[in-house]
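**Student:** With the input below, show me the fold.
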Amino acid sequence: MQFQSTQTYIAPPDLSVAVNAAVTLERPLLVKGEPGTGKTELARQVAQSLGMEMIEWNIKSTTRAQQGLYEYDAVSRLRDSQLGPGLGGERVEDVSNYIRRGKLWQAFEAERRVVLLIDEIDKADIEFPNDLLQELDRMEFHVYETGETIRARHRPVVIITSNNEKELPDAFLRRCFFHYIRFPDPEVMRQIVAVHFPDLKPRLLSEALSQFYEIRETPGLKKKPSTSEVLDWLKLLLAEDLAPEDLKREGANLLPKLHGALLKNEQDVHLFERLAFMARRQGR
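**Tutor:** Below you'll find the predicted structure:
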């Protein structure tokens, strides 16, 4: 089985090579890139392309590695121990009733091979990646409360995403196949847009993409608009039935039409307002 572009996802050749290499090596694929470049969507498309179920583990700042394996609910067991027979008290005898299976456990016990997405791993504590090293390496872990060892029936395809919010430990990086998703060039972006808006008129697309890349390259921009944001912007342009001429930016009108889809903080809006002010002064 080989991953390649799907009907709804354009995968550059180097990305397809990275996915297939990680699958062949049976290593986690660590994917980095700007927010909005399709890292999370990649896992969904890999699962679809390879005909696998996907299990998604969304990481937060409070997430602990143990939660991916299992959690023991001691509070519920204590509460049930206070109940009499027939009221739930008999459940206390079997500790497995109080074990909540995590995403890794679900992936390990799946009857068929699955794609396991560990999304935005860099949001968690710095020790989080290291705490998963053994489990991802050996594809097994021990449940101390029950004394059982959980082993993967089928080694899952593990895809890990990171927005580069913090550095990941070297020991963790050594165990991964790494790929950085470069921002799409105009030609690849045209292919991506064609998937979502096949009837978009060429002149409008050319003008919109020209402006989009000009905005991304504006010096001093705090947050460059991403792929997902240009797709939102194009959807709005179509909804407003705007022509290429309506998008022209000049003089005092340097802010793009419907700029709220592209510029996501006041500093960047003020930047374009300052550029417009300077352009007016120079035009006097």
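**Student:** okay, CA-based contacts and neighbour counts for the rest of this
**Tutor:** Will do.
**Student:** Going along the chain, name the helices of the stretch 1-150 of the chain.
**Tutor:** Shown for the stretch 1-150 of the chain, the helices assigned by DSSP state H, counting those that start in this stretch span residues 13-25, 39-50, 65-69, 74-81, 103-109, 128-131, 133-138.
**Student:** Among the ones you listed, pick out the one with the most neighbours on average.
**Tutor:** helix 103-109 (a mean of 22; mean count of other CA atoms under 10 Å).
**Student:** same for that helix, what does it pack against?
**Tutor:** strand 53-58, helix 65-69, strand 114-119, strand 148-151 (3 or more CA pairs under 8 Å, 6 or more residues apart in numbering; DSSP states H and E).
**Student:** at 7 Å instead, please
**Tutor:** strand 53-58, helix 65-69 (3 or more CA pairs under 7 Å, 6 or more residues apart in numbering; DSSP states H and E).
**Student:** now for the ones you listed, which one comes closest to Glu207?
**Tutor:** strand 53-58 (37.0 Å; CA to CA).
**Student:** got the contact list for that closest one?
**Tutor:** Under the contact criterion CA atoms under 7 Å, 6 or more residues apart in numbering, strand 53-58 has outside partners 44, 47, 103, 107, 114-120.
**Student:** ok, Glu229 - how many residues close by?
**Tutor:** 19 (other CA atoms under 10 Å).
**Student:** Test my guess that it contacts Ala261.
**Tutor:** Yes - Glu229 lies in contact with Ala261 (CA atoms under 7 Å); the separation is 6.0 Å.
**Student:** how close does the closest residue to Leu42 other than its chain neighbours get to Lys60?
**Tutor:** Once flanking residues are discounted, Leu42 sits nearest to Tyr9: 7.9 Å by CA to CA, 6 or more residues apart in numbering. Distance, Tyr9 to Lys60, by CA to CA, to the nearest Å: 26 Å.
**Student:** Specify the local secondary structure of Thr161.
**Tutor:** Per DSSP: H, G, I helix; E, B strand; the rest coil, the secondary structure class of Thr161 is strand.
**Student:** how close does it sit to Leu238?
**Tutor:** 32 Å.
**Student:** Show me which of the two is the more surrounded one.
**Tutor:** Between Thr161 and Leu238, counted using other CA under 10 Å, the more crowded position is Thr161 (24 against 14).
**Student:** Sequence B follows; please return its structure for comparison with A:
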Amino acid sequence: MDRFQGTENYIATDDLKVAVNAAVTLERPLLIKGEPGTGKTVLAYELAEALGAPLITWHIKSTTKAHQGLYEYDAVSRLRDSQLGEERVHDVRNYLKRGKLWEAFTAPQRPVLLIDEIDKADIEFPNDLLQELDRMEFYVHETDETIRAEVRPVVVITSNNEKELPDAFLRRCFFHYIRFPDEETMKAIVEVHYPGLKPRLVAAALKTFYQIRETPGLKKKPSTSELLDWLKLLMVDDVTPETLAERDPKRLIPPLHGALLKNEQDVHLFERLAFLQRREAGRPGG
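**Tutor:** Below you'll find the model as predicted:
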């Protein structure tokens, strides 16, 4: 298998490439952590494209249970069908709904299985999947059969670090933390999404963006995806680099800030800072 080098649409740092290739070589799940918007989920999509592999995605919610990834047995439908005298009632397989792990284990081609935002689920969820991910097999009681992966899928697991994951689970994974992109990496990401965008506008936007992220007391730091949304709006509204670079105290909050600041506390924080700067500027000798 060729080594993962990133794709045209995905800028992968050297340490991320090493992590992906190590996990694939070891045939261990790749556990990717990082703050929201750092490209954890997109990595699985791009990895599948780079490998020419099908992608099977299991988005985890707070109500998701581990057994749903294996299969679910619909006993209620079977009972109803038996009361109606349906012929299909004689084959229990008609009432088994295959989960994403079953789908991945029996895929005709080695797939990439994305278990997205595992930390959203109950704390027992990762432990409940330990054996299945380790052995790449599980038992179906209703049909008395074992579903086994002939070829181990490439497993990518993402976490936003909302909950600590159990040690036993971590031991079975290859771990990588995606750091928030530095300015040079972010320029490359912007170039992928908006080729040929004016360098002065990009430089001014990035300067403002990182200043916002570094503001003390900010509740939610803007992410890469929010920067890209903001840049798109700046282009549509033809905002100039000079406007972004202005240090006018009345304009401390950047134009179209709704793309970057996503809650009222952060907007109020910037409004207070603007007020304080205006007051400083209005003092004699200020």
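**Student:** returning to that earlier point: out of Tyr9 and Lys60 of structure 1, which sits in the busier spot?
**Tutor:** Tyr9 (18 against 14).
**Student:** Report the aligned residue range of structure 2 for stretch 204-214 of structure 1.
**Tutor:** Aligned by TM-score structural alignment, stretch 204-214 of structure 1 falls on residues 201-211 of structure 2.
**Student:** mean offset of the matching stretch relative to structure 1 (after superposition)
**Tutor:** Compared with structure 1 after fitting, stretch 201-211 of structure 2 has a mean deviation of 0.6 Å; criterion: mean CA distance after the TM-score superposition for structure 1.
**Student:** before we move on, what SS does the residue nearest to Ala18 of structure 1 when sequence neighbours are not counted have?
**Tutor:** Nearest residue to Ala18 of structure 1 in three dimensions, chain neighbours excluded: His179, at 6.4 Å (CA to CA, 6+ apart). Recorded secondary structure, His179 of structure 1: strand (three-state DSSP).
**Student:** How much space separates the alignment partner in structure 2 of His179 of structure 1 from Val156 of structure 2?
**Tutor:** Counting by TM-score structural alignment, His179 of structure 1 lines up with His176 in structure 2. In this structure, His176 of structure 2 lies at 11 Å from Val156 of structure 2, with CA to CA as the measure.
**Student:** Between these two, which contacts overlap?
**Tutor:** In contact with both His176 of structure 2 and Val156: Leu31, using CA under 7 Å, 6+ apart.
**Student:** More neighbours: these two, which one.
**Tutor:** Per other CA under 10 Å, whichever of His176 of structure 2 and Val156 has more neighbours is Val156, with 27 against 18.
**Student:** what about the helices in the stretch 151-284 of structure 1?
**Tutor:** Using DSSP H, counting those that start in this stretch, helices in the stretch 151-284 of structure 1 cover 170-174, 186-196, 202-216, 227-239, 266-283.
**Student:** check the fit of the fourth one onto structure 2 and give the mean distance.
**Tutor:** When you say that, I think you mean helix 227-239 of structure 1. Averaged out, helix 227-239 of structure 1 is 0.4 Å away (mean CA distance after the TM-score superposition for structure 1).
**Student:** what's that helix packed up against?
**Tutor:** Partner elements for helix 227-239 of structure 1 (3+ CA pairs under 7 Å, 6+ apart): none found.
**Student:** so that helix matches what in structure 2?
**Tutor:** The aligned range for helix 227-239 of structure 1 is 224-236, by TM-score structural alignment.
**Student:** What residues of that stretch count as buried?
**Tutor:** 224, 226-228, 230-231, 234 (16 or more other CA atoms under 10 Å).
**Student:** wait, which of these is closest to Val151 of structure 2?
**Tutor:** For the buried residues of stretch 224-236 of structure 2, the nearest to Val151 of structure 2 is Thr224 (35.0 Å; CA to CA).
**Student:** ok, and the closest non-adjacent residue to the closest one?
**Tutor:** Per CA to CA, 6+ apart, closest to Thr224 of structure 2 is Gly37, 5.5 Å.
**Student:** Give me the aligned partner of the one you found over in structure 1.
**Tutor:** Checking TM-score structural alignment: Gly37 of structure 2 goes with Gly36.
**Student:** again, but for Leu261 of structure 2
**Tutor:** So, by TM-score structural alignment, Leu261 of structure 2 is matched to Leu263.
**Student:** what's the distance between Asn164 of structure 1 and Gly33 of structure 1?
**Tutor:** With CA to CA as the criterion, Asn164 of structure 1 and Gly33 of structure 1 are 8 Å apart.
**Student:** Over to Asp268 of structure 1?
**Tutor:** Taking CA to CA, one finds Asp268 of structure 1 at 21 Å from Gly33 of structure 1.
**Student:** Repeat that for Val95 of structure 1.
**Tutor:** In terms of CA to CA, Val95 of structure 1 sits 43 Å off from Gly33 of structure 1.
**Student:** Same question for Leu242 of structure 1.
**Tutor:** From Leu242 of structure 1 to Gly33 of structure 1 the distance is 32 Å (CA to CA).
**Student:** Test my guess that Glu34 of structure 1 contacts Glu165.
**Tutor:** No - here Glu34 of structure 1 does not reach Glu165: they are 10.5 Å apart, not a contact under CA under 7 Å.
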